[in-house]
Structures are given as C-alpha cells and as structure tokens.
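Student: Here is my input, please return the structure:
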Amino acid sequence: MPPQHITSRQNARVKEAAKLRLARQRQQQGRFVIDGSRELLRAISSGIEIVEAFISESRCRDAETQQAAEAVSNSPAAVATVTEEVFEKLCFGERTGGVLAIARTPVRTLAALKLPATPLVAIIEGVEKPGNVGAILRSADGAGVDAVVIADPRTDLFNPNAIRASLGTIFDPNVCTATSAETQAWLRGLQIPAFAARPDATQLYTDVDYRGGAAIVLGSEAEGLTDAWSGDAVTAIGLPMRGIADSLNVSATAVVLFYEAQRQRGFPPGH
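Tutor: Predicted coordinates for the structure are as follows:
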C-alpha cells in the first residue's frame, strides 16, 4: 500500500506530531520525535519502535537520508510523504534531512542494564540542558563507558536537542533514568565505588583508581551535585583549574574523566 501524501499543515497526524515539541506532550503521548537521519538509523538499530514517519522526498538527497527513508518505509510504521511546507512545521531547527519519525518512548531501568564484571558507569545528576546531556552521552559512547544513568533528570531523556547532541547514542539500551536514591542503592548492590566530580575536591581525578569498576558522577551546570553524593561512600575528585574559572562545563569534565578512567583500564576492545 503506497504511503499517504499530506499537503496540509492542519492535517490531524501533522498536528499531533507537532505537539511533541513540548515535554508534557511527549510524556502524555509516550512518544517522541527523531528528526535526523543518522539518529533515526541508530534508533532503529537499537530496537526503538518507530510508529510513524514523515518523508519530504525533495530533501532526500544524500545516501544517509535515503537509507533512513528506506528503513522506515520497510518497517511497520505508518509512513506519509509530505510537502515542504508541512515538513517545515514538523522539523526542529535547521535540518537538511528529509525524514522525521515518531517513536514510542522505551522503558529503560537500572535492572535492565547489562554490565561486565568491572564496569565503568557514568551518573549524571540533575543536568538541566539537553545539549549537555546529549554531549555527555556522545562522549560516554566514544570512550566506551558501559552504562549511563541520568539521575533525577531535569529534562526528559528524549528531548530533541538531547537526541541531536548525542548523535543518536542516546538510544543505547544501557542508558536509563532513575532517582539518585535508586542509583546509589544500585551501586551499593553491585559494589561499584562512586567518584564524584566536585570543584571543591582536594583529590585530583588522576590520583584515584578506576580499574576495579567505577561510577563517575557529574552534577548540574548551575548547582553541581546534591549532598546525596557527598557521603563516606563517595570519593570527591577534581580537575586542576589554572585560570580564573573554578570549573569546566559538565560535558567537558565528563570527557576528561571518562578517558582518564579508560586510560587506566587499558581501554576496552574496539576503543
């Protein structure tokens, strides 16, 4: 059956999809938007369920976008071709690709994370900016971090800006959300030591041992980590700051810590 062709911005499917710009609508509908070809292909390969897709044929010029269009066309998703005007209503920001998909929000839990014997885990508590969440996830993927937990999130995990900044690495099954209390209990149960990045830490990040399994904990841009991560079970670590600023951006800090931990661990195969 050929896909539906939509020419009106007032089409019911288009109006419902456009609502997903808002976090409350993503929560209510249990769906979110994927508006990049690379991100969409990574979502599909990670098992994300695509329920609907809109294709602007005039924008499907490059091989990656054509591949994404073919992938959704061959899936069970309800696919529609749309005019340029309709596609502009649906897409977020300056995007040149011609495929936008609506996906069902997956349920990702701590219990479902699959870890090796001595894992390297990233914990991100209360980070407000979706772009920073995405950048940290991209860095974690690049460094070979085994799992990422977004603790007490202040933005929904599948915010379009987080998806974009992560380049689709956000769809890895070993990424989930939880409360800080749940995360701490999970770490205790697995006997994974926690190393919390704090501007006031007296111990340098290079002076601790990440080789036997470790959780690197990072806090929000404005407030840092809450007191929940300052107990005896948590080691505070810091980066030396040689200028007038007292800290780096959280995503920059994440890169330094992830790669130092993996340097000590000899880097996993393939990284």
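
Student: Could you use CA atoms for every contact and neighbour count after this?
Tutor: OK.

Student: which strands and helices sit next to the helix or strand hosting Arg164?
Tutor: Arg164 is part of helix 160-166 when elements are defined by DSSP states H and E. Contact here means 3 or more CA pairs under 8 Å, 6 or more residues apart in numbering; DSSP states H and E; on that basis helix 160-166 packs against strand 31-34, helix 130-143.

Student: okay, now Thr65: neighbour count?
Tutor: Other residues near Thr65 come to 23 when the count uses other CA atoms under 10 Å.

Student: Contact partners for it?
Tutor: Ser37, Arg38, Gly97, Gly98, Val99 (CA atoms under 8 Å, 6 or more residues apart in numbering).

Student: compare with the first, here's sequence two:
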Amino acid sequence: MKQITSIHNSYIKELQKLQEKSKERKKKKLFLIEGKREISLAIKANYDFETILFVEEIITKKEVLDLFNGKTNSIIISKEVYQKLAYRGSTEGIIAVVKAKDFSLQNIKFQTKNPLILIAESIEKPGNIGALLRTADAANLDAVFIANPKSDLYNANIIRSSIGCVFTNQIAIGTSEEIITFLQEKEISIYAATLQNSNEYYKENYIKPTAIVVGTEATGLSDIWREKATQNINIPMQGEIDSMNVSVSAAIILFEAKRQREFKI
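Tutor: Down below sits the predicted model:
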C-alpha cells in the first residue's frame, strides 16, 4: 500500500487546493470528506470514492477496509500530512477523496406523490446551510432546494456543520426562477416565510404537496418568492426582535407541516 509522509508531496498539495478552493472542487468535480460518520453516510448515499487517506496509528488498515468492504484505493499518510488536510480540530485519522454529484433539478425523484420540500434562497453562512440540512434530515423531507447559492455545498464547513446531512438529503440547486417553474409544473404549493403580506404559519394547511421557502436573516426572500407564493407566512414574534435564525424558523414551520400530515388536520 502506498505511503505519503511529506506535506510537500504534489498530490497532497492538490488535495489542499480541493479543501480550500470552491473553484478547484468545481473544476476537478472532487471534494474531501473527513471523519468516519460522514464517510459512512456518503457510502450509504452511493457516492463514488476515488481515494482514502488514513493515519495507521489512529485508524487501522482493517477498519478502513471494513468500512469499504475491502473495495478501496487507500494511501497511508503521516499525522503531519493528515493535519495539513484536515479541517476539524478533532482527529479521526481518515479523509476521503470523493466524486461530486450533479445537483440538477432534473435529477430530483420524489418517492411520494405528496412531497414536502425545503427551499433556502441565497443563504451565505455555511453553518446556516449545514443547520438547515440537519433540520431537513430530522424531518425526513423529500428534498432540499438551494436557490441562488452563495456557498459550495462541498465546502468543508457545510459538511462538518451538517454532520454529513449533505449526503442524507436529496438536494437540487438552481435559480429562484428555475425552482419556481419546477414547483409550478409539479403543482407544489409555495409557502414563503416573510413578514410582508403574510399570514401566521400555523393557520395554513400543508397536507398537499408543499414547499417551505426561507431566506437570509438580513434581507429575507427576494420579491419573486413573495409574488409567486401560494401564501406568504410568518412566525409571530413575542419579544423585542422580529426574526430568528433561519434554521430555527425552518424547523418550526416544517414540523408544523409534519404534525398536520401525521394527524391529517
């Protein structure tokens, strides 16, 4: 089995670029996953793995082979090399080089005739995207659409903050216009979370095919969502401020939709 011990190795330098630069990830159509849990979720999601790099003093060769059922191209690396590539402070000793998936709307396949979808428009902070993906996984949504993305979904911070839920959700990326057209063609009702011309979220019915749309905490949703929505909705604020973290807001509305569906209200 090949070994790499130098941080100056040309292949390691290439992987550093993948870790740090979205442009490089898009060009190579590759990205890095760090940690056993996240790698396991990507395996379950049928991602294609190019190479596994691991520190033998931290994770054994047998553990790596067991993780991949013996089918893996593996490289043993030194702790110094691992630390050069790792994003997190914790040390699990394993990093995977993985082929990116196509997040086109055309690839979306609903397993039910009554989908519940989360749409996030122009969310900038990777941590918020990660939290939204965790919420979507917790609610077992049919899909998550990212409209007008500001961050690369394979950003290491998104993978970390989503605790791997970037791999557990069915995801599509597109412009707001493309996503709205998709929803209209599928006859999916649009509920836009916004203060303007809105109704309290719990007064609406989400039993039929539904998309919940959230935007940034600073500027909210763009006009097109407010104009094309089946209904604009809000979460009544009872304190001094007029907004909450976007992932918290999404969770409140989504779990109301799940409650209604469970009890067929």
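
Student: Could you say which of the helices and strands packed on helix 160-166 of the first structure is packed most deeply?
Tutor: strand 31-34 (a mean of 25; mean count of other CA atoms under 10 Å).

Student: Please tabulate the helices and strands packed on helix 160-166 of the first structure in JSON lines, including the columns distance to Tyr210 of the first structure.
Tutor: Shown next, in JSON lines, are these (distance: least, CA to CA, whole Å):
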{"stretch": "strand 31-34", "distance to Tyr210 of the first structure": "35"}
{"stretch": "helix 130-143", "distance to Tyr210 of the first structure": "14"}
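
Student: which residues in the second structure does the helix holding Arg164 of the first structure align to?
Tutor: On the second structure, the counterpart of helix 160-166 of the first structure by TM-score structural alignment is residues 156-162.

Student: and of the contacts of Thr65 of the first structure, the nearest to Gly212 of the first structure?
Tutor: Arg38 (34.6 Å; CA to CA).

Student: roughly how far apart are that closest one and Ala111 of the first structure?
Tutor: 28 Å (CA to CA, to the nearest Å).

Student: the more surrounded of these two?
Tutor: Arg38 (17 against 8).

Student: Stretch 118-129 of the first structure spans what distance, first to last residue?
Tutor: Stretch 118-129 of the first structure has an end-to-end distance of 30 Å (criterion: CA to CA).

Student: Now for Arg9 of the first structure, how many residues are close by?
Tutor: Using other CA under 10 Å, Arg9 of the first structure is surrounded by 18 other residues.

Student: Which position in the second structure pairs with it?
Tutor: So, by TM-score structural alignment, Arg9 of the first structure is matched to Ile7.

Student: Kindly report the same for Ala196 of the first structure.
Tutor: Ala196 of the first structure maps onto Ala192 in the second structure, by TM-score structural alignment.

Student: isn't there a strand covering its match?
Tutor: Yes - per DSSP: H, G, I helix; E, B strand; the rest coil, Ala192 of the second structure lies within a strand segment.

Student: Relative to Leu32 of the second structure, how far out is it?
Tutor: 34 Å.

Student: same thing with Asn197 of the second structure?
Tutor: Relative to Leu32 of the second structure, and taking CA to CA, Asn197 of the second structure is found at 43 Å.

Student: Same question for Glu262 of the second structure.
Tutor: In terms of CA to CA, Glu262 of the second structure sits 38 Å off from Leu32 of the second structure.
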